[in-house]
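A.B. asks: Predicted structure and sequence below. I'll ask about it afterward.
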Amino acid sequence: MTTIGEALIELLEAYGVDTVFGIPGVHTIELYRGLARSKIRHITPRHEQGAGFMADGYARASGRPGVAFVITGPGLTNTITAMAQARADSVPMLVISGVNATPTLGKGLGYLHELPDQLGMMAKVALSSKRVTEAAELPGAVSEAFEIFATRRPGPVHIEIPLDVMGRPADGLKPLPKREIAQVVDETAIAEAVHLIREAKRPLILAGGGAKGAEAALFGLAEKLDAPVVTTANGRGLLHGRGLSVPASPSLKAVRCLIANADLVIAAGTEFGPTDYDMYGDGDFVLPKNLIRIDIDGAQLGRRPAAVSILADAVEALERLKAGLGSEGRSAEGAARAKAAREAAWEEIGPTMREQVKAVETIRAALPGSIIVGDSTQPVYAANLYYDHDRPGGWFNAATGYGALGYGPPAAIGAALAVPDAPVVCLSGDGGFQFTLPELGAALDANAPVIFVVWNNRGYREIETSMLDAGIEPVGVSPVPPDVLLVAQAYGLQAERLSDIGALDGALKKARSTAKPCLIEITVE
């Protein structure tokens, strides 16, 4: 007899899942019945929030959904923070949980891990939250999750299975046939956009996280239009080193000036969120009037006005626009405009942030093609303002959008397991690092060769600076960090402390050569 728990594992295998992150408990052991004999590897974090962040990092690095198994109640509520981060950044994540036995639900009888309405709670965070109450419902629930990931703006999806359902018979369950959902691109919108493009003299392109897989199409259109391309934090790595690239934040005055001087802006896969466009909260960013928006999510398009809105995947829309322009090209002095914006933005961020960006550039130079996973720490903030990464999709962090501290270490582990051939660096501050510090053990368990770089300024320095700038005496911003070298060594990791950033290059190369998780601490005055 095959149980529902075993059938779930078989269905996940059929959808190409090769890794799940989770902490087993008495409320999920039936989900583990078929796991040991499957091809799916199980990674055990030290906290369910880590499971969610690992699934997030896995998804961003691989382009495939990350999957987490968590228990009823506290296991799931621990995962909500990671799910909220995934929703903010459009990351495909499947969270599968238990829930108490069906006859007890909603009755407040005090069962272990009981919530008043677990399904209703998750429906507020997840794109979809489904409960499986019988075997026949399982293939549809799994199919719907993967259909969401493939056909619309992705994010977290939740499936829960009651304790009294997991062990029921489920013989003969098969994946549902894949539905072919052809997205019909509005020809009128394409034609209107092409007309606006032909009329423009100084076009500009904004590329966000939704354009991460569209580098060739993006560069093709940019080159044809001779248009500078501004990338948000989640779009970094696109057009690395190209003359038309402006890898700088639209929160900077220099970039805002470039946008304001354009007579047409094409925005691909960006929601115009304030953490990218107004991180200083000055309210000075003005949405361009002559704006063409491209997004896979119709609801997102409806939130910001545009001259033309194109509901489509970024690759298809950009290619259609290029094709609509035919063989015509133009000279809009794009490279010169982009160069001037880059130079002005670099000057604008000031000497302190320039030094922090140079530290990130040291990582890039020492480990070309690396994936750098950031937490909310000073060099990450600085590089989100200005930094040109050399790998599309290889720069991501939680310092924008939902902004969850502690994201970096577990997300880097997920990324390293997803792309084992790429160097993976976690760049974290000592404050955020303490949120998920125990995941060093998970890295060792999983043999994930992450290089953990801890920027140690002994506290929440960014918050302290903000308090001082606001005339507030700093309080609560100096939590004493542990000796992270001793902690790393206690877990069995090779660790090194640097007081000179000039030694970082050699330390990174040495750590990479071990092919094991390592830690480098940089002490900062």
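C.D. replies: Structure's in. What do you need?
A.B. asks: Please make it C-alpha for all contacts and neighbour counts, starting now.
C.D. replies: Will do.
A.B. asks: Provide the contact partners of the biggest helix by length in the chain at residue level.
C.D. replies: Using DSSP state H, we find that the single longest helix of the chain is helix 350-366. Contact with helix 350-366 is made by 346, 370, 378-379, 382-383, 386-387, 389-390, 501, 504-506, 508-509, as judged by Cα atoms under 8 Å, 6 or more residues apart in numbering.
A.B. asks: Most widely separated two among those?
C.D. replies: Comparing all pairs in these by Cα to Cα, the longest separation belongs to Trp346 and Lys509, at 27.5 Å.
A.B. asks: between those two, who's got more neighbours?
C.D. replies: When Trp346 and Lys509 are compared for neighbours, Trp346 comes out ahead with 20 against 13, by other Cα atoms under 10 Å.
A.B. asks: would the more buried one count as being in a strand?
C.D. replies: No - inclusion of Trp346 in a strand is not indicated when DSSP: H, G, I helix; E, B strand; the rest coil is applied; the result is helix.
A.B. asks: gap between it and Thr436?
C.D. replies: Here Trp346 is placed at a distance of 33 Å from Thr436 (Cα to Cα, to the nearest Å).
A.B. asks: measure the closest residue to Trp346 other than its chain neighbours to Arg303 for me?
C.D. replies: The shortest distance from Trp346 to any residue that is not its chain neighbour, by Cα to Cα, 6 or more residues apart in numbering, is 6.9 Å, and that residue is Tyr386. Here the criterion is Cα to Cα. By it, Tyr386 lies 27 Å from Arg303.
A.B. asks: out of the two, which sits in the more crowded spot?
C.D. replies: Tyr386 (27 against 10).
A.B. asks: can you pull the contacts of the more buried one?
C.D. replies: In this structure, Tyr386 makes contact with Pro247, Ala248, Ser249, Ala345, Trp346, Ile349, Val357, judged by Cα under 8 Å, 6+ apart.
A.B. asks: and here's the other structure:
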Amino acid sequence: ELIGLLDRLGAVYLDTGENRGLVPDDHPSVVGAMRGAVMGDADVVLTVGRKLDFQLAYGSPAVFKDAKFVRISDSASELRDNRRGAAEILASPAETLRAMVALAGNRESAVDRQWAAKLRAGHQERAAKLKQSMAAAPAGSDGRLHPNRVLSALQDAIGNDAVVITDGGDFLSFARVGLSAPLMLDPGPFGCIGIGVPYGIAASLAFPDRPVVVATGDGAFGFNAIEVDTAVRHKAPVLIVVANNGAWQIEVHDQTVTHGKVVGTKLQFADHAAMARAFGMHAERVETAEQLGPAIKRALANRPALLDMVVTPEAVSSDAKTGLAWVPDLQPLAAWDEAERKWRGT
């Protein structure tokens, strides 16, 4: 129904963490890499079954400026938070979208097609640059792989029908940008890390004929690492990819910059592959770019499987730079806060 509405309108589309993959990346409405421009330019914003949380600047008029909001949800709390809509419809989102298309009949869409095309072109250009930079991401001075190099190889291998679960803090920051699939899960905006392995086991049992991949940081993996035993016992066809940087890296970066001292946030470069093999799982430790492709191919063919990817802690994620560790100064809402200060002239 959502894709039907986008096709009918020619409108542009922004996803958030909860609905990644719902609209395919190759759909002409997808313009996620141009998020800031879309928010600033839009005349009408349609929210479908979601709150206006920090991912959408809480609907701030300093960010969305003169936009009118149309809000659709089957939950009242997703209609009335932070910014009321010019129209608010409490109903099934799917049925509402279907009815909107039907009632529109042959009426011409008012979407500015030139504006939409420009956004799409900008999105594609940025996406192509990201893909190239990820594939060529240099190793750290320690010789260890960059997380983006791992994600690039993984994306190339899993195809267009995968189920992907991303988990962690630092590595999740890389993976939420670097991986794409029709079905994606992560801990959610206020969820707990460590969900990767159990989510992946369940997903692989629900979709045994599709590649199911868990991309997790080593810290998050530790929460439920013992569940590799569950995966083996239940023959769950899941691939677990652990980005092993030997640290709670967001916290390490925060402590280093803020205090000049690191306490309690360094981990071992533990051999997670050896642990997985002890439970009877196919597992390999990957330390070089040359090993990446062949190891991923073997792992996908021998699931359940685990790949222990040794990555450099020198790679600084976006969340480490301006993310959740820096409470409250540089949380994801910092950009919106700055926009409001300028808007109010304070």
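C.D. replies: Yep, that arrived. Every value quoted in this text rests on a predicted model; they were computed, and no experiment measured them.
A.B. asks: TM-score of the superposed pair?
C.D. replies: Comparing the chains after superposition, counting by TM-score structural alignment, normalised by the length of the second structure, produces a TM-score of 0.76; 296 aligned residues with a Cα RMSD of 3.1 Å.
A.B. asks: about what we covered before: switch the contacts of Tyr386 of the first structure over to a markdown table; also include distance to Phe219 of the first structure.
C.D. replies: Compiled in a markdown table, the contacts of Tyr386 of the first structure are given as follows (distance: Cα to Cα, whole Å):
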| residue | distance to Phe219 of the first structure |
| --- | --- |
| Pro247 | 14 |
| Ala248 | 17 |
| Ser249 | 19 |
| Ala345 | 22 |
| Trp346 | 23 |
| Ile349 | 27 |
| Val357 | 25 |
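A.B. asks: Tell me the most packed of those residues, by neighbour count.
C.D. replies: By neighbour count, taken as other Cα under 10 Å, the most surrounded of the contacts of Tyr386 of the first structure turns out to be Pro247 (31 neighbours).
A.B. asks: ok, now how distant is it from Ala341 of the first structure?
C.D. replies: Using Cα to Cα, one obtains 10 Å as the distance from Pro247 of the first structure to Ala341 of the first structure.
A.B. asks: any idea what Pro237 of the second structure aligns with in the first structure?
C.D. replies: The criterion is TM-score structural alignment: under it, Pro237 of the second structure has Pro449 as its aligned partner in the first structure.
A.B. asks: Contacts only, for that match.
C.D. replies: If a contact means Cα under 8 Å, 6+ apart, then Pro449 of the first structure has Ile413, Ala416, Pro423, Val424, Ala443, Arg512, Ala515, Lys516, Pro517, Cys518 as its contacts.
A.B. asks: Which of those residues are buried? Put it as a ChimeraX command.
C.D. replies: Selecting only the buried entries of the contacts of Pro449 of the first structure in ChimeraX, with 16 or more other Cα atoms under 10 Å as the criterion:
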select :413,416,423,424,443,512,516,517,518
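A.B. asks: Now, the contacts of Pro449 of the first structure that are in helices?
C.D. replies: For these, the ones inside helices are Ile413, Ala416, Ala443, Arg512, with DSSP H as the criterion.
A.B. asks: just these now: which is nearest Ala317 of the first structure?
C.D. replies: Lowest distance from Ala317 of the first structure to these (Cα to Cα) belongs to Ala416, with 31.5 Å.
A.B. asks: Please say which position in the second structure that closest one maps to.
C.D. replies: Matched to the second structure by TM-score structural alignment, Ala416 of the first structure sits across from Ser204.
A.B. asks: Is it correct that its match is in contact with Val212?
C.D. replies: Yes - contact criterion Cα atoms under 8 Å: Ser204 of the second structure and Val212 qualify, at 5.6 Å.
A.B. asks: shared neighbours, those two?
C.D. replies: With Cα under 8 Å, 6+ apart, Ser204 of the second structure and Val212 have common neighbours Pro237, Val238.
A.B. asks: Closest to Ala254 of the first structure out of the contacts of Pro449 of the first structure?
C.D. replies: Val424 (31.5 Å).
A.B. asks: how much space is there between the closest one and Ala511 of the first structure?
C.D. replies: With Cα to Cα as the criterion, Val424 of the first structure and Ala511 of the first structure are 11 Å apart.
A.B. asks: Now for these two: what residues contact both?
C.D. replies: Counting by Cα under 8 Å, 6+ apart, the contacts common to Val424 of the first structure and Ala511 are Ile451.
A.B. asks: Please name the residues that touch Val44 of the second structure.
C.D. replies: Contacts here follow Cα under 8 Å, 6+ apart; on that basis Val44 of the second structure touches Ala67, Lys68, Phe69, Val70.
A.B. asks: Kindly recompute the last result at 10 Å.
C.D. replies: With contact set as Cα atoms under 10 Å, 6 or more residues apart in numbering, Val44 of the second structure has these partners: Phe64, Asp66, Ala67, Lys68, Phe69, Val70, Ala86, Val111.
A.B. asks: picking that back up, just the buried members of the contacts of helix 350-366 of the first structure?
C.D. replies: Looks like these have 346, 370, 378-379, 382-383, 386-387, 389-390, 501, 504-505, 508 buried, using 16+ other Cα under 10 Å.
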